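Asker: Provided below for reference: sequence and predicted model.
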Amino acid sequence: MSLDYLVAQPVLEAERFILRPVRKSDTGLISHYASDERVARMTTSIAHPLPPGAVDAFVARAMAEDRSEDVWVIDGTREGGAELKGIIGLKRMDRNQSEVGYWVAPPFWNTGLASDALQLLVGSNPLKNDTMFASVFQDNPASARVLTHCGFKYLGDAESFSVARDATVPTWTYSRKL
């Protein structure tokens, strides 16, 4: 990994965690949590059951210099916590916009971690976006509350395909001007 990569994707610091780039050593914990059906079903891209090599491929994409998405690990070690509590990312879009995606490991649900991580990402605005978008499945109101808590405004209903559910699922779409 080159030093340019580290400069291009900063480490973002909060009181109880840091957001840091993904590294190969995260593969085991990502596999552990992403293989949980409760996590996979609330994402568009995580399959359940998790196929062999899927997390290795995800980590490789996240670390690639020509990546289209910057991915951070929510790392709680600065406060003596878990090394990986979740994942948050920004997928580049056109017109200086990006799409936010995140998941938090079940042991850390209902702790405010997702809201704090998203607020840090929005406040830091590492890609210098004009607007961030996000969508959540309509059967995941907790993630919708995270978005509205962080200043995202409801745009409308849509649908996205969920690999874990093998189905198209209704979503709510949100945006945040920066």
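Answerer: It's in. Computed from a predicted model, the values in this text were never measured in an experiment.

Asker: when you work out contacts or count neighbours from here on, use the C-alpha atoms and nothing else.
Answerer: Will do.

Asker: which residues in the chain form strands?
Answerer: For the chain, strands defined by DSSP state E occupy the ranges 12-13, 18-21, 69-75, 86-93, 97-104, 131-137, 153-162, 167-177.

Asker: save the ones you listed as TSV, and put in distance to residue 124 and mean neighbour count too.
Answerer: TSV is the format used below for the strands of the chain (distance: least, CA to CA, whole Å; neighbours: other CA atoms under 10 Å):
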stretch	distance to residue 124	mean neighbour count
strand 12-13	7	17
strand 18-21	11	22
strand 69-75	13	24
strand 86-93	12	20
strand 97-104	13	20
strand 131-137	12	23
strand 153-162	19	16
strand 167-177	13	18
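
Asker: residues making contact with stretch 149-159?
Answerer: 115, 118-119, 147-148, 168-176 (CA atoms under 8 Å, 6 or more residues apart in numbering).

Asker: repeat that for stretch 45-53.
Answerer: By CA under 8 Å, 6+ apart, stretch 45-53 touches 31, 34, 35, 36, 37, 40, 41, 162, 163, 164, 165.

Asker: okay, now the one to match up with it:
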Amino acid sequence: MKLDAIINQPVIETERFDLRPLRRSDLGLIEHYASDERVARMTTSIPHPLPPGLIEGFIARAMAESRDEDVWAIDGSKDGGNELKGVISLKKLDRNQSEVAYWVAPIFWNSGIASLAVEALVSANPMKNDTMFASVFQDNPASARVLTHCGFQYLGDAESFAVARDATVPTWTYSHKLI
């Protein structure tokens, strides 16, 4: 795995794909995939239907120097695949911790992409965190398996508001000690 700095966020290279900072040209594919109700319903922040301008604002925030979250495109073009297969992010928390969040386009579900992306991000640990956290909805056991496969340990139950569901949804919370 190789890290190359771009502005102030690294590119994280793997054999199958790169995790690279978002760019404006990702707009169309992110809108296409994020507008899929199956994707939106498994996130806390993506509404369904997707309102105009939301993804453009998301990309602008992800590219801002003053951001508190680093967002990467899961870019499969290095092996002839799609330029964007999903998105993964690290949100800065206090005490040298961060929270991992990710989604993968449905066409790439059950291909190992999510596990490989989380493994690459944890291994690179670009924020030099002591601990990473992640939460998944309890009706999404596939994402829970991704986290446990990548070394995350179950912490407990909680709940989060899901915009696409317009409801508070039970979650499982996980942590991964890195240092």
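Answerer: Yep, it's here. Please read all numbers here as calculations on a predicted model, not as lab measurements.

Asker: by neighbour count, which of the contacts of stretch 45-53 of structure 1 wins?
Answerer: Going through those with other CA atoms under 10 Å as the criterion, the one with the most neighbours is residue 34, at 25 neighbours.

Asker: which of the contacts of stretch 149-159 of structure 1 sit farthest apart?
Answerer: Across those, the longest distance by CA to CA is 28.8 Å; it joins 119 and 168.

Asker: could you export the contacts of stretch 149-159 of structure 1 to TSV, including columns for distance to residue 87 of structure 1?
Answerer: As requested, the contacts of stretch 149-159 of structure 1 are arranged in TSV below (distance: CA to CA, whole Å):
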residue	distance to residue 87 of structure 1
115	12
118	10
119	14
147	15
148	19
168	23
169	22
170	23
171	20
172	20
173	20
174	19
175	20
176	20
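
Asker: which one of the residues you listed is nearest residue 74 of structure 1?
Answerer: Once CA to CA is applied, the member of the contacts of stretch 149-159 of structure 1 that ends up nearest residue 74 of structure 1 is residue 118, at 10.3 Å.

Asker: any idea how far the residue lying closest to that closest one once chain neighbours are set aside lies from residue 117 of structure 1?
Answerer: Counting by CA to CA, 6 or more residues apart in numbering, residue 150 is the residue found nearest to residue 118 of structure 1 once chain neighbours are left out, at 7.0 Å. Distance from residue 150 of structure 1 to residue 117 of structure 1, counting by CA to CA, to the nearest Å: 10 Å.

Asker: do residue 36 of structure 1 as well
Answerer: 21 Å.

Asker: what does residue 127 of structure 1 give?
Answerer: Applying CA to CA, the value for residue 127 of structure 1 to residue 117 of structure 1 is 16 Å.

Asker: and for residue 64 of structure 1?
Answerer: Counting by CA to CA, the gap from residue 64 of structure 1 to residue 117 of structure 1 is 23 Å.

Asker: comparing those two, which shows the higher neighbour count?
Answerer: Between residue 64 of structure 1 and residue 117, counted using other CA under 10 Å, residue 117 has the larger neighbour count: 28 against 14.

Asker: mind reading off the mean deviation between the longest helix along structure 1 and structure 2?
Answerer: Within structure 1, and with DSSP state H defining each element, the longest helix by residue count is helix 113-124. In this overlay with structure 2, the average offset of helix 113-124 of structure 1 from its partner residues is 0.2 Å by mean CA distance after the TM-score superposition for structure 1.

Asker: matching residues in structure 2 for that helix?
Answerer: Residue correspondence for helix 113-124 of structure 1 in structure 2, counting by TM-score structural alignment: residues 113-124.

Asker: for that stretch, buried residues please.
Answerer: Under the neighbour-count criterion of 16 or more other CA atoms under 10 Å, stretch 113-124 of structure 2 has 113, 114, 115, 116, 117, 118, 119, 120, 121, 122, 124 buried.

Asker: which one of those residues sits closest to residue 140 of structure 2?
Answerer: Of all the buried residues of stretch 113-124 of structure 2, the one sitting nearest residue 140 of structure 2 is residue 114; the distance, using CA to CA, is 13.2 Å.

Asker: let me know whether the closest one touches residue 144 as I believe.
Answerer: No - the pair residue 114 of structure 2 and residue 144 fails to qualify as a contact (CA atoms under 8 Å) at a distance of 10.9 Å.
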